[in-house]
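S.K.: Could you look at this predicted model? Sequence included:
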Amino acid sequence: MNLRTVVSTLALALGLSIAPAHAERVLSVGTDATFAPFESLNNNKEVVGFDADLIKAIAQKSGLKIKIVNTPWEGLFAGLNNGERDIVIAAVTITPERKASMDFSEPYFEAKQLIIVREGSKVIKLADLKGKKVGVQNGTTGDTVSQKAFGKTSSDIRRYENIVLALTELRAGGIEAVVADNGVAKNYLANNKNHKLKTLEDASFSKEYYGIAVKKGNKALLDQINKGLAATKADGSYQKIYQQYFGN
């Protein structure tokens, strides 16, 4: 009788259970569930949305076991670097600054920034907001774009924990505009038509690409994610998920 058999027999006698030695580790996936339609919480407090469905499909294709954990945006990347999270998928734009501290999958979504203003606003482009209060979600590319336009230390840039808070302040008249990703901006307006807001495009806004992040140097996991992502595109799974949330 080997040692494991002895331990298992003893554990059984004591009413304990031991996980199999080959049990596959469940990977922790961090996301900020305040960014519909990419990620939000349903009535059962479960994370749902485009990113949630996509990472589940990728995990299935690549043989990964995952658990999606709602995590405040401010803690997402720190959690990835300290090992609390294995993967981050949260409409994260791939930028040179972020690539210096984490590794990204192949791009899975093309996006760009939009300006959201109240109906009747005379603002037509980003430059028109100089000297006015502009809301952004802290640490997002909307924040970065605004800093480039108005200065990193500008007191006119108002930062919020999430975009919904910024849009609420916009409706209340506390700020003149919000700069945010097109997907979340259009989704909010489509579901809140009575809020009397509109979106504006600016020619200075360049295309952005979202990626799935892993800890710097974790090539093995990144390869599995890229393999799963490619498989979802190859068999049409990606397209079905995309159409569910964004149409054709």
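M.R.: Received, thanks.

S.K.: From now on I want contacts and neighbour counts done on CA atoms only, so please keep to that.
M.R.: Fine.

S.K.: residue contacts, residue 182?
M.R.: 111-114 (C-alpha atoms under 8 Å, 6 or more residues apart in numbering).

S.K.: if you set the cut-off to 6 Å instead, what comes out?
M.R.: Contacts here follow C-alpha atoms under 6 Å, 6 or more residues apart in numbering; on that basis residue 182 touches 112-114.

S.K.: State the distance from it to residue 7.
M.R.: According to C-alpha to C-alpha, to the nearest Å, residue 182 stands 57 Å off from residue 7.

S.K.: And residue 104, by the same measure?
M.R.: Between residue 104 and residue 7 the distance is 42 Å, computed by C-alpha to C-alpha.

S.K.: Looking at the two, which has the bigger crowd around it?
M.R.: residue 104 (24 against 12; other C-alpha atoms under 10 Å).

S.K.: Do I have it right that the more buried one meets residue 213?
M.R.: Yes. Using C-alpha atoms under 6 Å, residue 104 is in contact with residue 213, at 4.6 Å.

S.K.: Name the SS class of the residue nearest in space to the middle of the chain, please.
M.R.: Central residue of the chain (C-alpha atoms, centre = their mean): residue 90, 1.2 Å from the mean position. Put simply, residue 90 is coil when judged by DSSP: H, G, I helix; E, B strand; the rest coil.

S.K.: try this one next to it:
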Amino acid sequence: MKIGKKWLSSLALIVGAGLLVSACGSGGQQPAAGGSGAGASDKVYVVGTDAAYPPFEMLEADKISGHDVDVLNAIAEAGGFKVEWKNTGWDPLFDGLDKGTVDIGISTITITDKRKQKYDFSEPYFEANQLILVAEDSPVQKLADLKGKKIGVQAATTGEEVVKKAFGDTYEGLKGYDDMPSSVDDFFNGRVDAVVGDNGVLQYYVKKIENKKFKLIKDDSFEKEYYGIMVKKGNTDMMNKINDGLKKIKENGKLQEIYNKYFGNK
């Protein structure tokens, strides 16, 4: 998931196409959040994210908001630590963890064995799967049916990985985008035949689209994915705080409450 100046133009096109996405701009921070009770540290931990993936991370009036933001703020409050948000973008988020300019990463980051070699992950906070966006009259019923067609994905995401796994790393029909709105925009403008992306994001767009003919397909061959909160490998103290707070909001119902806010009741 990446962000840049293209987000503004992409958003304008999407609104014109009927996708009333409530995210715009680039950059921005929001004040620290977290508990101030007994045991709370004065240290403020920098949280990096890519605020171009509504409804998980987005910018509203220059403030970073969304599902993941609410989740980590609730974790920080329950875990007794303070955080400050930074809209790093996708690749700089990982670089920031490597260099120590970012303490925590949350941005719909799928827990994978490859990433676990370099970073430590919290317990999962969201279960996800890939969906396929195609025209309403498309005969496509599964990913394999897209062979030979142009497929849009957000670069460096699991959506890109599943397409490469199915059709090869050099598949000519694969088109990667800096952000998901750009791929969806190109789909509705006929530049790609389908889009493969996370269920939460595509389902969010479905609610915002009017007067467009499309359908979402779930391929049972897609493996379930789990989003986790990431820290630099070996940062055990920070990870313990995150997992402690996450456990508390799972048990008290706060995590489910946040899910319902953005996606409705399960």
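M.R.: Great, that's in hand. Computed from a predicted model, the values in this text were never measured in an experiment.

S.K.: Now the TM-score, please.
M.R.: The TM-score (TM-score structural alignment, normalised by the length of structure 1) is 0.88; 226 aligned residues with a C-alpha RMSD of 1.4 Å.

S.K.: returning to what we had before: trace the residue nearest to the centre of structure 1 over to structure 2, please.
M.R.: Under the alignment by TM-score structural alignment, residue 90 of structure 1 pairs with residue 107 in structure 2.

S.K.: what's near enough to touch that match?
M.R.: residue 49.

S.K.: and residue 92 of structure 2, what element?
M.R.: Of the helices and strands defined by DSSP states H and E, residue 92 of structure 2 is found in helix 90-99.

S.K.: Mean distance between that helix and structure 1 after superposition?
M.R.: In the superposition with structure 1, the average deviation recorded for helix 90-99 of structure 2 is 1.6 Å (mean C-alpha distance after the TM-score superposition for structure 1).

S.K.: Tell me which residues of that helix come out buried.
M.R.: 90, 92-94, 96-98 (16 or more other C-alpha atoms under 10 Å).

S.K.: One more: stretch 78-91 of structure 2?
M.R.: So stretch 78-91 of structure 2, judged by 16+ other C-alpha under 10 Å, has buried residues 78-90.

S.K.: In structure 1, which residue range corresponds to stretch 177-191 of structure 2?
M.R.: Against structure 1, stretch 177-191 of structure 2 falls on residues 160-174 (TM-score structural alignment).

S.K.: What are the contacting residues of the matching stretch?
M.R.: 135, 137-138.

S.K.: Redo those residues as CSV? Include distance to residue 86 of structure 1 and secondary structure.
M.R.: Putting the contacts of stretch 160-174 of structure 1 into CSV (distance: C-alpha to C-alpha, whole Å; DSSP: H, G, I helix; E, B strand; the rest coil) gives the following:
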residue, distance to residue 86 of structure 1, secondary structure
135, 31, strand
137, 24, strand
138, 23, coil
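
S.K.: So which of the residues you listed wins on neighbours?
M.R.: For those, neighbours tallied by other C-alpha under 10 Å; top is residue 135, 29 neighbours.

S.K.: Mind telling me what that residue corresponds to in structure 2?
M.R.: Under TM-score structural alignment, residue 135 of structure 1 pairs with residue 152 in structure 2.

S.K.: do you know how far that match is from residue 133 of structure 2?
M.R.: Residue 152 of structure 2 is 9 Å from residue 133 of structure 2, by C-alpha to C-alpha.
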